[in-house]
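> sequence below, structure please.
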Amino acid sequence: MPKTPLAMNDDVSPDPAPEAPARFDTPETRYVNRELSWLSFNRRVLAEAENEAFPLLERLRFLSISASNLDEFVMIRVAGLEGQASRGLETLGIDGRDPQQQLEAIREQMGALVVRQQRVLDDLRRLLALEGIWIATFEDLDEGQKGWLRDYFESDILPLITPQAIDPSHPFPFVANFGAGVIFRLKRGKRKADLMEMVLIPTAAPRFVRVPGEKAIYVSIEQLVVEFAELLFPGFKILGDGLFRVLRDSDIEVEEEAEDLVRFFRTAIQRRRRGNVVLLELDDECDEVAEALLREQFEVDEEMTVKTSGMLGLADLAAVCSEPRPDLKFTPFSPRYPERILAHDGDCFSAIREKDIVIHHPYESFEVVVDFLRQAARDPAVVSIKQTLYRAGDQSPVIAALIEAAENGKAVTAVVELKARFDEERNLQWATELERAGVQVIYGFTEWKTHAKVSLVVRRDEDGYATYCHFGTGNYHPVNARIYTDFSYFTADPALGRDAAKMFNFVTGYIEPTDLEKLAISPIGLQDKLYELIDREIANAAKGKPAGIWAKMNSITNQGVIDKLYEASAAGVEIVLVVRGICSLRAGVPGLSDNISVKSIIGRFLEHSRMWAFANGADLPSKKADVWITSADAMSRNLEHRVEVMVPVTNKTVHDQLVDQVMLANILDTERSWRLGADGQYERMRVGEDGFNCHEYFMENPSLSGRGNALKAHDVPRLTLKGEHT
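The predicted structure follows:
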């Protein structure tokens, strides 16, 4: 069996060589803490904001993404740990740390990350200014620009804001999640006591105001509130001020005894807006009296307070990225529409009947998914549609197609997941729209999320009823489909159709599926199927046969799966994992995971597709490989607390596309890859003269299953393990 590809690649930075522990019988020596691994992932995202090979506005976008990621991490993960610690719970992380120990480690790393974010912003501000885009401080502006901003403040901002005194007759105002404002300490006349006033930043106003002119000058709204405070408080002397921003606990825990999920979530969404403050952000020049008041009123201690010398709420910088400067952005990319479907005059059902097809998003258009459902809605031969909905977006063509189908007399069932975090309110709205149109809406299980991405269409073909299925690794979200890499697998395989129908019956009627022919479904069998497939590789290695595993996922934290992979490594199975985000597995540790290599790809597109390939007695890649795509990560929440599907791929062309094209390109990538070392740290892989960029490869080359006869002449470079493209 050849060595793993990552070990063969000369462009890989050498592994650190820490002294390996002699024993691996403690959690700390076997696993990496989930939260600290996530912080490592967000550092890799932030590193792309420092990547000089990227256009400047794209670098600013990565800074915004890293800040948005960190906000969500605080609102969910940190809030959860703080709740456990405050209740005295001793729930241990996979590495054996209790909640308080995890919080201490998180805060140390978070502090360094916030400092680094501000340093990156300073660098990008300077570089963008050279290109005529100013993220300005008020001191940067000339008198004419200041005058325009004063007029703008009086006409557009002043009517939106309401100063609120804070004293015994004026209780401390409520500040919503993500709420930001300025607190002032004032003096008036001979009044002895200082007066405290709060001005909340109006959410209806843009965070950044663009000053008219050839140069793109952006000024944050909170600066205007501070600079023009005399318009708010005429006759007062301003003794001090301070900017602040709050993040609140935003997790929603579903009560198992909840009798009405819709009513529960409508109430829970309101509660979330008023959750406990878990982080108070302040500018480092915040008035001391104001800071003390804020900390007292929000009931946060020093550990839950972050002070920064820079800008608060960096996620809002995404607004500046919309500046029309194509020279400072990635070259526009238009997804391909698969030629094989066009060869059938756009008839999705005809193309799928001919043979299976995988659409590789975002390189191939999400419109295929929409067209599949639109055609089903309008085709007189289609009798029923069943659809899972986890995230669908604001303006969802998928929802529109389901409504049209119901209005056209089809039997339409939609499984709407109310527990899709931060999409609960939108999903409630979609559920109402669907029910109004006559769609049968199901909310699934109280305790489990329905995370599987499945469409099931029953059509009356010439030879009887036939099922057409779509299995996805991502969401039915048209915006995400332009950014996230995912698979959309279309098939008319009757066995997969029968299994998909059983999955829907499980969700809608609690009828546990038995005698599944091909699908594996969690939480009732998917994890066991993974163990079975890994055990087969272990057995093959014991017999001296080639044994290997390639897998791609967003996160791996499930202890059982990790231990099974350690067992396979010890048996001699060569394992290559492409894990974008959290990785609790320790890779390349002598005596524990010698035969496991892990890499993370961070770049223009967000890696989101999930698949497994098992050698099955032949060296990978090969025609014999056992290939599966899945909606599930190797996390306990996916394998034990969600309804997920794992789908075998047997069609030759689709099989080759996934193994020889998609998986191999990810393994060979060096230009967007980070390698996980035995010490648990990631190191960027060097580009070098022979560097390979998997994103560029997919943008430039059609997929194998989608190219059709019209593109047979297109010479798609064939990839090999040694990085040769023939």
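> can we go C-alpha only for contacts and neighbour counts from here?
OK.
> S455 contacts T388, correct?
Yes. If you go by C-alpha atoms under 8 Å, S455 and T388 touch, sitting 6.7 Å apart.
> list the contacts for A437?
I403, A406, E407 (C-alpha atoms under 8 Å, 6 or more residues apart in numbering).
> any idea how far V458 is from it?
20 Å (C-alpha to C-alpha, to the nearest Å).
> to compare with the earlier structure, here is another sequence to fold:
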Amino acid sequence: MLINKVSDQIKRSKYISRDLSWLRFNYRVLDQARDTNKGFFDRLKFIAITSSNLDEFFMIRVGSLYNYLDYGKERTDYSGLRELPFRKKLLDYAHRFVNDQYLTFNNELKPVFAKNGCDILKMSELTEIEQKKADSYFKNTIYPLLTPMVYDNYHGFPLLMNQLLTFGVVTRTTEELKAQDRVTFVQIPQNLGRFYEINRKDKIVFVPIEEIIRTKIKKLFRNVEIVSANLFRITRNGDFTLEESDDMEADFVQEIKSKLKTRKKGRVVRLEIERNPSQFLMKVLKERWVIDNSNVFTINSMMDLRGLWQIIKHRQFKDKGFKQPASVLPLSLPSDGMDMFEYLKEHDVLLHHPYNSMEPVVSMLERAAEDPLVLGIKQTIYRLADQSRVTAALLKAAENGKHVSVLFEVKARFDEERNLREGERLEKAGCFVIYGISKYKTHTKMLMIIRKEGEKVTRYVHIGSGNYNEQTARLYTDVSLLTTNDVYAHDVSEFFNVITGHSRPNEYKYLMTSPKSMRHHLIELIRTEARNAKKGLKSGIVIKINSLEDKEVIDEFYKASKAGVPIKLIVRGICCIRPGREDLSENISVKSIVGEYLEHSRLYYFHNNGDPKVYSGSADIMVRSFDRRIEALFLIMNEELKKEVINILYYNLQDNQNSYIMREDGTYIKKRTGPNEEIVDIHKLFFNRYCHEVKEGELV
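Presented below is the predicted three-dimensional model:
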């Protein structure tokens, strides 16, 4: 009866639950691992990604829910459910996902390992010689790093690290004629590879390190009876939402550093454990971490599928995965190796990654670091590549006496430590470094190079949807603009003054920013389309984003739909709007594109009665984007570049190989091609430099 009541409540709500929508997104990623048209190692990659995604989901989304539960705060989900019933619904759905994830791994992937030149084996499946090699590896490498941590009446409960594989070993001793069980924890060192590798003639054997330890566990417990030894893994709350200080005078860097330490001690929100664990161990863990069966996930195979990356990236198989085509020149850049400083004086350039390389931006920054005419560089940084060329260029610029201002966002989730480290390097080199802006997260992506050319100073501006990360620029789809247009340059200069000082500009001409006014501007654009529709004028909205969650904007979409505005949404991940509901959203359609590249670009199209307004930038339609982040969307003024972006959206709508159609109930179905339908795969098509020019078709 209660289950039916909860289901009815979810169905009645005019919003889709954010967290349930997120899990449905991970199902679309899992669908890539099930796709037999993909190569084996690509399928392994996607199932490893589902595991990483799920870890973040528990740390952040489930962690956030537990902030409310543990702090006694009230919370009503978009589905209309309060904290406790929603917790049950969410964790039940997560259990269903994990079950399907391991069915895919066990039934569809494991049986074909050997056919692809590899295998995952236990110690008992090795030859005698191979077992001796593994024994030697344990003795010389693993054993010295293992530290048993006992928990009993004399020893406190040890701090177990987040997401590390751990053995919970129950031992029994007889003291004063009375048998007594106790638990000892053995965490597997994180600096060892997940697998011990053995080369055979026909394949490479990967032996999970935990299976080697399991066979040798007695060496850690001499003269003690081992009752059981069970492998488990915990996930801790990594969300700081309710902890973040609003104290504007606090030493913000130190605050972040202290919170990075608390992440290691956060409350446990998930326990993964192998089948048939010791009941004594389970009682200890549940009581200690205040969890119940909903938090416990029984794993019937290899635990933590992220470990598959060691196989995927193995040098033996490096040529077996997806082969990315060579990047093509942007339509707005006629040839490679041009002098960008000269070219940008007369032309704007639109980059569409990964189809267009990020090289024009990085090489221009590197040249600016050495150019004696360059006076200064200003940049926002959210995420960087390992051994970043961007950091190297900024360091070189500072060494060459140029003014360098960098805003490092130290709240970039899971990149906090790296950004702090890189920021400190730049500070030591003489750069002016800002570590975020108090309660706001700086998510916008901007770069400005100031260059003195004769009597004139020219500002070269780069602004886009993606990070200054050369590695992810080859994996994420993003859009960015290079320009010397004075209006963009003025807006960006003003914006830097806002985020580095206390400036409050009245308005920007080509920028739409948050937290000040982005929601208001987007709502006004939606309302303009609704007014046009009511007047019988042509109208339409097409938006491509990562996530759609803000209720105020969703309500405006509903009103515009009722007014007759066709609204086409391309939302990769979380989507809280209900498309196609009678008398609410009949003119709204939603699709999600999930495939070889991570769809990361944000594009906003408003028909505007035949004079389209098109924006790109860093912001999704989320509460955090509007209220808790510093974001910017930029208006695309150049008519040729506007046509190019409209065509990007057009082909996104036409894609029928990576697309999932969202139904009114929040579920998704894979789009299939008809017998005579042309195949449109945007992850291949955009590598054709001229594909944007094929269609000038209207979007709406």
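> would you mind reporting the TM-score between them?
Aligned and superposed, the two chains score 0.93 in TM-score terms (TM-score structural alignment, normalised by the length of structure 2); 683 aligned residues with a C-alpha RMSD of 2.3 Å.
> now do the same end-to-end measure for stretch 686-696 of structure 2.
15 Å.
> name the nearest residue to D348 of structure 2, ignoring sequence neighbours.
T483 (4.8 Å; C-alpha to C-alpha, 6 or more residues apart in numbering).
> gap between the one you found and S7 of structure 2?
Taking C-alpha to C-alpha, one finds T483 of structure 2 at 51 Å from S7 of structure 2.
> of those two, give the one with the bigger neighbour count.
More crowded of T483 of structure 2 and S7, by other C-alpha atoms under 10 Å: T483, with 24 against 14.
> might you report the residue contacts of that one?
Per C-alpha under 8 Å, 6+ apart, neighbours of T483 of structure 2: L344, K345, H347, D348, V349, Y460, V461, H462.
> residue in structure 1 paired with it?
T483 of structure 2 maps onto T491 of structure 1 when the alignment is built from TM-score structural alignment.
> again with G430 of structure 2
In structure 1, G430 of structure 2 lands on G438 (TM-score structural alignment).
> correct me if wrong: its match contacts G409.
No. Assessed by C-alpha under 8 Å, G438 of structure 1 is found out of contact with G409, at 9.0 Å.
> those two: who's more crowded?
Legend: neighbour count by other C-alpha under 10 Å for G438 of structure 1 and G409, higher for G438 (19 against 15).
> now the more buried one: how far from E407 of structure 1?
Counting by C-alpha to C-alpha, the gap from G438 of structure 1 to E407 of structure 1 is 7 Å.
> now do the same for K355 of structure 1: its match in structure 2.
Aligned partner of K355 of structure 1 by TM-score structural alignment: H347.
> do I183 of structure 1 as well
Looks like I183 of structure 1 aligns to G168 there (TM-score structural alignment).
> now do that match against P144 of structure 2, distance only.
For G168 of structure 2, the distance to P144 of structure 2 - C-alpha to C-alpha - is 19 Å.
> the biggest helix by length in structure 2 vs structure 1, average distance?
When structure 2 is parsed with DSSP state H, its longest helix is helix 83-104. Mean deviation of helix 83-104 of structure 2 relative to structure 1 after superposition (mean C-alpha distance after the TM-score superposition for structure 1): 1.1 Å.
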